[in-house]
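Novice: My questions are about this predicted structure, shown below with the sequence.
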Amino acid sequence: MSSAGTPHLEPGINSRSLPVRDLSIHFLEAGPNDRSAPLILLCHGFPELSYSWRKQLLPLACLGYHVVAPDTRGYGRTVSLDQRDSGRTISYDDDISPFRMMNIVHDMIALVHALGYKTVKAVVGHDFGSSLAAHCAFTRPDIFRSVVMSSAVFTGPPSLPFAINPEQPKEERFWPRLDNLLASFNPPRKHYTNYYSTKEANGDLMSSPAGFRSLLRGYFHIKSADWAGNNKPSPPHLLQSPLELVHLPHYYVMPANATMADVAKANAPSAEEVSKNTWLSEEDLDVYVQEFGRTGFQGGLNRYRCMRDPKWEGDFGVLAGKKIEVPAMFIAGEKDWGVHQYPGSVTKMREVGCEKMDDEDLVIIPGAGHWVQQEQAKAFFEQVKRFLDKHN
C-alpha cells in the first residue's frame, strides 16, 4: 500500500516500512516524523489493517502529534523477512509462537525505538488492537504513558492460584469451560474464538460461497450499528449470567455446525443498505478485499489460537495482580455486543485491570457498533482528544 497505489489515502497520510526485529513493518503515518512531536501509536484489530485508522490519522496529527498506525504481525504489508524472501503466505502449520501477545508487544516497542522515540504519548487500540494496547501500557508504562482501549476490554493478567488447598478440585480453565457450556445449549453453540482457532477457518473465509467481497461486506455489516439484528431480542447490555450468552448474535456465539462465512451470508446487507453505508465505502472495502485476498486471514487467526492456549498466554503470569498504572480510557459503540460477551468483564476492567480509569473515561458512543473508530469517527476522535488534553 503506497500513497500512489492507494488513492484512498488523503493527502498528508504517508505509507512506508521499516525493518524491525524479524519483520518489515508497514505503517501509515501523519504529522511531523522528525521526533519534534509526541508519538501516538494506533493498533488495529481483526479483520482490519492500518487503513482502519484512516479517519483518525489526520485529526490527531492536527493536534500536533506524530501518529503511526502499523499493520501488526500477520497483517497487510507487514511481513516476516522469511516471508518477504520466499514470497509465501502464512500457513496454519507454521510455528504460532511469534503471534503470542508478549512477542507482538515486543514488536511495538521495537517499532517505537526504530522511529526514534523513547516514549509514546498514547497507545490507542481497537478489538485485538485494544488488547495489544492494554498489554503495551501494562507491561511498559515507562514507554506508553497512557492508553485508549476500544471494543475489547482488558481484565488484567492471568491470575495465579492463591492460598492453594491441595484437596480442592482444580478449576477447569476458562476456554474449555466456556466451550462445554455452549455445547450444552439447545441447539448447541460454539464461541467464535473456538471456530477461528480451527484449521478450516481461513479456507472457509477465503472460499465463501457468497464470494470474498460479499463475505467482508457482510462481516463488517453485521458487527456494525447498521445491522438491525444487534437490537434483537434486545439492545446490547450487561449480561448477568453465562447462560445469557445464548442471546448473543451468531458472529460471537455461533451455531455448532456453522462457518463464519455462513453467518455473514445469512445476514448480508441488501443493495439498499450498502448504498446507505456512510462509513465504509466501496473504495474503502476494496482495500480490505485486495489486502486480505492477497494474504489470507491466517496471520490474524493465529492470535486467536495463541489466546486460547495457556502455553502462549502464560508469559504475563509473572505480572499477576498488577494493573495498568497509566491513565486509561475505554470506548465502545452502543450497538456492540462484544463489550458484553464475557459477563462481568467491564466491571473487572475497572476494578482489576486499570488503576486510573475515571468514570467519564468509560465511554459508550451512540450510533456505533463494533467498528466504532470508523462508524462514528468524529465522536471517537473528540473523546480521544478530551482524554489527551486532560493528561497533557
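Specialist: Yep, that arrived.
Novice: okay, CA-based contacts and neighbour counts for the rest of this
Specialist: Noted.
Novice: And stretch 46-61, what's buried?
Specialist: For stretch 46-61, a neighbour-count test (16 or more other C-alpha atoms under 10 Å) marks 46-61 as buried.
Novice: next one: stretch 275-288
Specialist: Neighbour counts using 16+ other C-alpha under 10 Å place L280, D284, V287, Y288 of stretch 275-288 among the buried residues.
Novice: one more structure, for comparison:
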Amino acid sequence: MQTRIVQTDGLKQQILEAGANDGSAPLVLLIHGFPELGISWRAQVAALAEAGYHAVAPDMRGYGGTDKPERVENYSILHLVGDMVDLVRALGETTCTVVGHDWGAPVAWHCALMRPDVFTAVAGLSVPFQPRSPKGPPTALMRGLSERLGLGEFYISQFQTPDAHLDFEADVAGALRRGFYAYDGATPDDRRSTGFLAPGQTFLSAVPDDAALPPWMGESHFREYVAAFTASGFRGPLDWYRCIDLNWRLTAHLQNRRIAVPAVFLVGERDPVRVYAGQHEAGLKDWIPDLRSQTVLPGAGHWLQQERPEEVNAALIAFLKTSK
C-alpha cells in the first residue's frame, strides 16, 4: 500500500493505492465522504488488492493532500465526476468500478449516471441514489421538509453560510470527534444525530460534550485525520454542500435518467442518514434496474466501511466478481 500524487488534467490528486498498477488488475476507485479521507478506505484497499484488483482511494478535491480550489463553484458535481474521469485516465485505464461512501456515494452514482462507458459498475454505501427532483432546488426542499417534520433546521441548510467551516476549524480534533461519534452505530439512540437542529444549535453543538471516539477509531488513526484537516481546513469540504443548488441547475439534462450499469447498495441499520435520505431506499430499483443487491447491516451506523470492514469487503468482492 502506498501514497502518491497523481497529476490529472484539473488538479493534483493524492491517492492511497495497492495492487498491480500495470493494467493487469481491474481498477476500483473508492470515493470518501465528509469528514473523511482516502485513508478511510484502508481496509478495503488492502482486501481488494489481495483479491486481485488495483484499489485506489483518492483524497477528494478540497481534502487532504489533493488540491483545493478557491472558488465555491469549483466543487460542483461536474467537477467531482470530472476528477474521477481524469484519475482513471491518469492511471492508464479506460474503465473501472466506482465505490462511494457518504458524499462519495452521490459522486459515485453520478459517475455511473453520466459516464457509464468509464464507470461500468457502481457501489454506494450509506447514501442511496437520489434522483433529481423537478420541484426545485434542494435547499428550498430541505427547508420545507424541516417545517413539515417540525424537527428543527436541517444541518445542510446551516452549511450554506460562507463561514460555516470556521466552527469546525476552531477545534479540529473536537469537531472530528463529535462528527464521528454522532453518526456511529455504537452511539446510543438518544445521543446520535438526526440531522435536524433545535434553535440556537449547530451541527457540532448538538453533539454531547463527552463524545468519545467510536470503537473502531484508534487514537493513531484519529491523529491522521486531525493532522490532515488541521493542515487543509474545512472550507473545501463544506463547499461541496454549498454547491447542491448549483448541482441541481447543472444537471437538468439528467432529469429522469436511470443508472444503467450493475450496482449494489449497503447501509447501516442505525445510520442517522436514513432519517432524511432513507425514503429513497425503497425506490432504488426503479432508478437502478440492474441493482444486484440492497443490504442493511444490522446494528451498523454511518461509517460503514470502517465500522464493518469485513462485511463490506466481502460484499464488494462478491459484487466485483459478478459484475465483470
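Specialist: Thanks, I have it. Because the structure is a prediction, the values reported are computed rather than measured.
Novice: For S131 of the first structure, state which of the buried residues of stretch 275-288 of the first structure is nearest.
Specialist: Y288 (21.7 Å; C-alpha to C-alpha).
Novice: That closest one maps to what in the second structure?
Specialist: Here Y288 of the first structure is matched to Y225 in the second structure, going by TM-score structural alignment.
Novice: Hmm, its match is touching E36, no?
Specialist: Yes - judged on C-alpha atoms under 8 Å, Y225 of the second structure makes contact with E36 at a distance of 7.4 Å.
Novice: between the two, what contacts are shared?
Specialist: Here Y225 of the second structure and E36 share no contacting residue, scored by C-alpha atoms under 8 Å, 6 or more residues apart in numbering.
Novice: these two touch, right, Y183 of the second structure and A300?
Specialist: No - with contact defined as C-alpha under 8 Å, Y183 of the second structure does not reach A300; the gap is 9.9 Å.
Novice: These two: which has the busier surroundings?
Specialist: More crowded of Y183 of the second structure and A300, by other C-alpha atoms under 10 Å: Y183, with 23 against 19.
Novice: quick one: contacts for that one?
Specialist: Each residue near Y183 of the second structure by C-alpha under 8 Å, 6+ apart is listed here: R192, S193, D271, P272, G301, H302, W303.
Novice: Swap in 6 Å and give it another go.
Specialist: R192, H302 (C-alpha atoms under 6 Å, 6 or more residues apart in numbering).
Novice: Can you find the partner of it in the first structure?
Specialist: Here Y183 of the second structure is matched to K223 in the first structure, going by TM-score structural alignment.
Novice: Check the gap between that match and M329 of the first structure for me.
Specialist: 22 Å (C-alpha to C-alpha, to the nearest Å).
Novice: can you pull out the helices in the second structure?
Specialist: Remark: helices assigned in the second structure by DSSP state H are 42-50, 77-90, 104-114, 138-149, 155-158, 165-169, 172-182, 219-232, 235-242, 244-250, 274-277, 284-287, 304-307, 309-322.
Novice: Out of those helices, which is closest to A206 of the second structure?
Specialist: helix 172-182 (9.0 Å).
Novice: got the angle between that closest one and helix 219-232?
Specialist: Interaxial angle of helix 172-182 of the second structure relative to helix 219-232 (axes from the mean of the first three to the mean of the last three C-alpha atoms, to 10 degrees): 120 degrees.
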